[in-house]
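> kindly generate the corresponding structure for this input.
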Amino acid sequence: MPWFVKIEEGIVDKVTFDQYVPAHKAYVQDLIAKGHQAKSGYWGELGGGMLLFQAASMDEAKVIVAQDPLVQNGCVKYKLHQWCVVVE
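Next up is the predicted model:
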């Protein structure tokens, strides 16, 4: 399956953002359980973060990202890209 990356920037205050972090973590755990090999994290030196995951297509990736609680609750703006692995 192809890899996709959602690169995000937080657009709400930390208190608002943090209230959706547990739901985001549960969402990522569900992606892992479904075989999407998801990884989520934040930038150590900047605001924002990244979600790396596998999906069958860009259309499926868009659906997956739309279900992220951080997206659904307007906490982030993001860009979605297909990541083409060259070396494993």
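> only C-alpha atoms for contact and neighbour calcs from this point on.
Noted.
> OK, contacts around the residue nearest the centre of the chain?
In the chain, the centroid-proximal residue (CA atoms, centre = their mean) is Leu51; its distance is 3.3 Å. Each residue near Leu51 by CA atoms under 8 Å, 6 or more residues apart in numbering is listed here: 5-7, 38-41.
> repeat that for Pro69.
20, 23-24, 27.
> in a helix, that's where Leu80 is, yeah?
No. Read with DSSP: H, G, I helix; E, B strand; the rest coil, Leu80 is strand and lies in no helix.
> quick one more, to check against the first:
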Amino acid sequence: MAWFVKIEAGIVDKAVFDQHVPAHKAFVQELIDQGHQVSTGYWGRRGGGMLLFTADSMREAESIVSRDPLVINHCVTYDLYEWNVVMGSLLNDNKVMELT
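Prediction:
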């Protein structure tokens, strides 16, 4: 599986945003239960955050993001990127990926 990152910016008042956080957390737990590696969180200065996850393709990643309650309820705008990890603990056995 490849890594993907959704970088998001909040576009609604915090009170509205916070109404959808429990559903977002449940959504993330479903991804974990389905075997995706997932981490999510918000920026220290607030106003946005990031969802890091694995998927088989950009098409699957787009489908996953489209089901996020924060996206469905128009709480965020986002950019979605495939992220090529070249070194670190997210690679199997902490190996360095050969650049081609």
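> TM-score for these two?
The TM-score (TM-score structural alignment, normalised by the length of structure 1) is 0.98; 88 aligned residues with a CA RMSD of 0.6 Å.
> could you show me where the helices are in structure 1, in order?
Applying DSSP state H to structure 1 gives helices spanning 14-19, 21-33, 58-66, 69-72.
> related to what we said a few turns ago, filter the contacts of Pro69 of structure 1 by whether they're kept in structure 2.
Here is what carries over to structure 2 from the contacts of Pro69 of structure 1, by both residues aligned by TM-score structural alignment, their matches' CA atoms under 8 Å: 20, 23-24, 27.
> mind putting those residues in TSV, neighbour count and distance to Val87 of structure 1 included?
Shown next, in TSV, are the kept ones among the contacts of Pro69 of structure 1 (neighbours: other CA atoms under 10 Å; distance: CA to CA, whole Å):
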residue	neighbour count	distance to Val87 of structure 1
Tyr20	17	35
Ala23	14	33
His24	18	29
Tyr27	18	28
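> closest one to Ile64 of structure 1 out of the residues you listed, please.
Lowest distance from Ile64 of structure 1 to these (CA to CA) belongs to Tyr27, with 9.7 Å.
> which ones are touching the closest one?
68-69.
> and it, how far is that from Ser40 of structure 1?
Relative to Ser40 of structure 1, Tyr27 of structure 1 is positioned 10 Å away (CA to CA, to the nearest Å).
> what does Leu31 of structure 1 give?
In terms of CA to CA, Leu31 of structure 1 sits 11 Å off from Ser40 of structure 1.
> how big is the offset of stretch 25-33 of structure 1 relative to structure 2?
Comparison of stretch 25-33 of structure 1 with structure 2 after fitting gives an average deviation of 0.3 Å (mean CA distance after the TM-score superposition for structure 1).
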